[in-house]
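A.B. asks: got a sequence here, can you build the structure:
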Amino acid sequence: MEYYLQLVINGLVVGSIYSLVALGFVIIYKATKVVNFAQGELVMAGAYVCFSLTVQFQVPFLAAFVMTLAFSVVLGLAVERLVLRPLIGEPVISVIMVTVGLSSVLKALVQLLWGTQLRAYPQVLPQEPVFIAGLPVSPVYIAAFALSAVLFLVFSAFFKYSRLGVAMRATALDQQAAQSMGIGIKNIFALSWCIAAVVSSIGGVILGNINGINSQLGHLGLKVFPAVILGGLDSLLGAALGGLIIGVLENVCDGAAKDLFGLGGVREVAAFVVLVVILMIRPYGLFGTKQIERV
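C.D. replies: Next up, the predicted model:
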């Protein structure tokens, strides 16, 4: 029983990181109605920048973390201004394909600058485990889960109470109506990409402190996609819960398959099996907006 409880705890930690990355998906979709398939590469870019500042340039971790967030803002602005702004008014599929191309470009740049080998972050938090319900939990796991929860609450409040958050919601609902009310659509698009890049970088730094990083970290975006679909593409609460559910599901299914049948690799397919089932039963997700078109 303790084995499965440990799997659930580890799954919650991984799921909290999935939730962070899923927030980036949802924020961009809420503002622009575009699914960003370069989200995983934004995670990877932030993780490598923080690693480079910390290890190669010997910058203290907290300072390196703040500098990484600043880099993420600049990266988000550059992507929106140089790559996506010229495509305003074009078919959505064109914009989606551009994000697919952007993911390849970012991955190639990371491999060119840092190579493909696994890189390890220096230890930031103590290694001595904390016992929760009699089970050992690493402090970095607790910090990852707590930070993800705080960020979720911050962004929920931002979208509900701040003027910019309300403007982003209005833009997602009807861009033309929002523009007629004096909302700067282009500024909203830029802000959404900045926020998505920042939360993705935070997720990348957390993962780097847990497992280290390599150039395959960009695949995290595809692994998170089932969590986004499960929660609903336009729901922050759905992103948070979907990430946690998928993280626990992956860990428990993989651990159970190894324990009962000696099978490995279940972790890689469990989420996508869930994705297929969701699309068949509830394609708009648990908390997504159900759209009905009458012909």
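A.B. asks: switch to C-alpha atoms for all contacts and neighbour counts from now on
C.D. replies: Will do.
A.B. asks: separation between residue 226 and residue 23?
C.D. replies: 13 Å (Cα to Cα, to the nearest Å).
A.B. asks: with residue 250 instead?
C.D. replies: 19 Å.
A.B. asks: so between these two, which is more surrounded?
C.D. replies: residue 23 (29 against 24; other Cα atoms under 10 Å).
A.B. asks: can you pull the contacts of that one?
C.D. replies: 196, 199, 236, 239, 240 (Cα atoms under 8 Å, 6 or more residues apart in numbering).
A.B. asks: in the helix or strand harbouring the second one, what counts as buried?
C.D. replies: Element membership for residue 199 (DSSP states H and E) is helix 185-211. Applying a neighbour-count criterion of 16 or more other Cα atoms under 10 Å, one finds 185, 188-210 buried in helix 185-211.
A.B. asks: and this one, so I can compare the two:
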Amino acid sequence: MSTFVSLFIYGLSEGAILALAALGFVLIYKATGVINFAQGEFLLIGAYTFYTAFVILRLPIVVAALVGVVAAVIIGVLVERFILRPMVGQSHISIIMVTIGLAGLLSALVQMFFGTQPRSMPPLFPRTQLEILGAHIPANRLWVLLVAGIVLTLLTLFFQRSKHGIAMRAVADDQQAAMTVGISVRRVFALSWALAAVSALIAGILLADVTTVEMNLVNFGLLVFPVVILGGLDSVPGTIVGGLTIGLISQFVAGYLDPGLAEVAPYIVLVLILLVRPYGVFGEKRIERV
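C.D. replies: The predicted model follows:
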């Protein structure tokens, strides 16, 4: 029982971080139709930006977080303005190749400035051990789950109820119709990339706190693809469910079967979902007639 509880808590915490990273992916896709293969690199940049402000510059944690948010917004807006906007009207494969190139560029920049050695960061949350149903769980895992849950809730409410969130949904449904009612499509595009970078930043900070700051964080970001395929490319609630599901699957496979198999289990789920429900469990099935 204690093993199950431990794996369950660990899976939920990692799944919540995954959902945060994948939410940015979904926001970009819903608003712009772009499949962003650089979302994992956004997570990596976020972790190292916070590390620079918090550890190297020794700023207070709140100030370091604000610096990270500002940097994430700037990066997201610059990427949309100078890399993606000139690609408007180009084929989907061309835009995908651009995001793949962007991913390589961002990874190379991080490696250039920080190298490849893992870096430790002072704990953001308490590391005390809590006993839950016989299992000893680090308190930081529960804090990560709480913070990720709050951020996911706030972003979901923003997307569903705020003026800018409704504008993003309108652009996602029909760009031409949104323009006719005065919505700036370019502004929505920039906002979606900025929010995606911020969500990846928060995911990177939380992940760095429970692991280390290193280049391998980008591999965790790659798990957004099984998450969004499971939940649906255009479904925000589906992304949350998909993130938690993939996190739990990875932990249970690692705990009860084999840690090596846990690394490929999410991608096995991805293939199975594509075979059974190509639009995802919560994705909207679209039929185009010509």
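A.B. asks: follow-up on the earlier one: over in the second structure, see which of the contacts of residue 23 of the first structure survive.
C.D. replies: Mapped onto the second structure and checked by both residues aligned by TM-score structural alignment, their matches' Cα atoms under 8 Å, the contacts of residue 23 of the first structure keep the contacts 196, 199, 236, 239, 240.
A.B. asks: quick check: the last one touching residue 152?
C.D. replies: Yep, that's residue 240 of the first structure we're talking about. Yes - the pair formed by residue 240 of the first structure and residue 152 meets the contact definition of Cα atoms under 8 Å, at 7.2 Å.
A.B. asks: more neighbours: which of the two?
C.D. replies: Between residue 240 of the first structure and residue 152, residue 240 has the larger neighbour count (other Cα under 10 Å), namely 25 against 21.
A.B. asks: which residue packs closest to the more buried one, ignoring adjacent ones?
C.D. replies: residue 19 (4.6 Å; Cα to Cα, 6 or more residues apart in numbering).
A.B. asks: separation between the one you found and residue 201 of the first structure?
C.D. replies: Residue 19 of the first structure is 13 Å from residue 201 of the first structure, by Cα to Cα.
A.B. asks: same thing with residue 180 of the first structure?
C.D. replies: Counting by Cα to Cα, the gap from residue 180 of the first structure to residue 201 of the first structure is 34 Å.
A.B. asks: same thing with residue 56 of the first structure?
C.D. replies: As judged by Cα to Cα, residue 56 of the first structure and residue 201 of the first structure stand 18 Å apart.
A.B. asks: what about the helices in the second structure?
C.D. replies: Here the second structure has its helices, by DSSP state H, at 2-32, 39-51, 61-79, 92-114, 139-161, 163-173, 175-180, 185-210, 217-221, 224-231, 236-256, 259-276.
A.B. asks: ok, residue 99 of the second structure - contacts?
C.D. replies: 35, 36, 37, 38.
A.B. asks: an error on my part: the question was meant for residue 190 of the second structure.
C.D. replies: 76, 77, 80, 81.
A.B. asks: do the same with residue 269 of the second structure
C.D. replies: Residue 269 of the second structure neighbours (Cα under 8 Å, 6+ apart): 226, 230.
A.B. asks: change it to 7 Å
C.D. replies: residue 226 (Cα atoms under 7 Å, 6 or more residues apart in numbering).
A.B. asks: show me what it aligns to in the first structure.
C.D. replies: By TM-score structural alignment, residue 269 of the second structure lines up with residue 274 in the first structure.
A.B. asks: distance of that match from residue 21 of the first structure?
C.D. replies: Distance from residue 274 of the first structure to residue 21 of the first structure, by Cα to Cα: 18 Å.
A.B. asks: same check, this time on residue 148 of the first structure
C.D. replies: On the measure of Cα to Cα, residue 148 of the first structure and residue 21 of the first structure end up 10 Å apart.
A.B. asks: neighbour-wise, which of these two wins?
C.D. replies: The neighbour count for residue 148 of the first structure versus residue 21, taken as other Cα under 10 Å, is higher for residue 21 (34 against 25).
A.B. asks: the closest residue to that one other than its chain neighbours and residue 271 of the first structure, how far apart?
C.D. replies: Excluding the flanking residues, the one nearest residue 21 of the first structure by Cα to Cα, 6+ apart is residue 200, at 5.3 Å. Here the criterion is Cα to Cα. By it, residue 200 of the first structure lies 20 Å from residue 271 of the first structure.
A.B. asks: what do you get for residue 216 of the first structure?
C.D. replies: 18 Å.
A.B. asks: with residue 232 of the first structure instead?
C.D. replies: 15 Å.
A.B. asks: with residue 41 of the first structure instead?
C.D. replies: Going from residue 41 of the first structure to residue 271 of the first structure by Cα to Cα gives 20 Å.
A.B. asks: who has more neighbours out of those two?
C.D. replies: Set residue 41 of the first structure next to residue 271 and count neighbours by other Cα under 10 Å: residue 41 wins out with 28 against 22.
A.B. asks: tell me who's in contact with that one.
C.D. replies: Residue 41 of the first structure sits in contact with 103, 106, 107, 218, where contact means Cα under 7 Å, 6+ apart.
A.B. asks: that one -> the second structure?
C.D. replies: By TM-score structural alignment, residue 41 of the first structure lines up with residue 41.
A.B. asks: alignment lookup: residue 100 of the first structure to the second structure.
C.D. replies: Using TM-score structural alignment, residue 100 of the first structure sits opposite residue 100 in the second structure.
A.B. asks: ok, its match touching residue 35?
C.D. replies: No - counting by Cα atoms under 7 Å, residue 100 of the second structure sits too far from residue 35 to count as a contact (9.8 Å).
A.B. asks: how big's the offset between stretch 40-47 of the second structure and the first structure?
C.D. replies: Superposed on the first structure, stretch 40-47 of the second structure shows a mean distance to its aligned partners of 0.4 Å (mean Cα distance after the TM-score superposition for the first structure).
A.B. asks: centre of the chain to stretch 276-285 of the first structure, how far?
C.D. replies: Centroid separation for stretch 276-285 of the first structure versus its chain: 20 Å, with Cα atoms, centre = their mean, to the nearest Å.
A.B. asks: buried residues in that stretch, which are they?
C.D. replies: Neighbour-count burial for stretch 276-285 of the first structure, counted by 16+ other Cα under 10 Å, picks out 278, 283, 284, 285.
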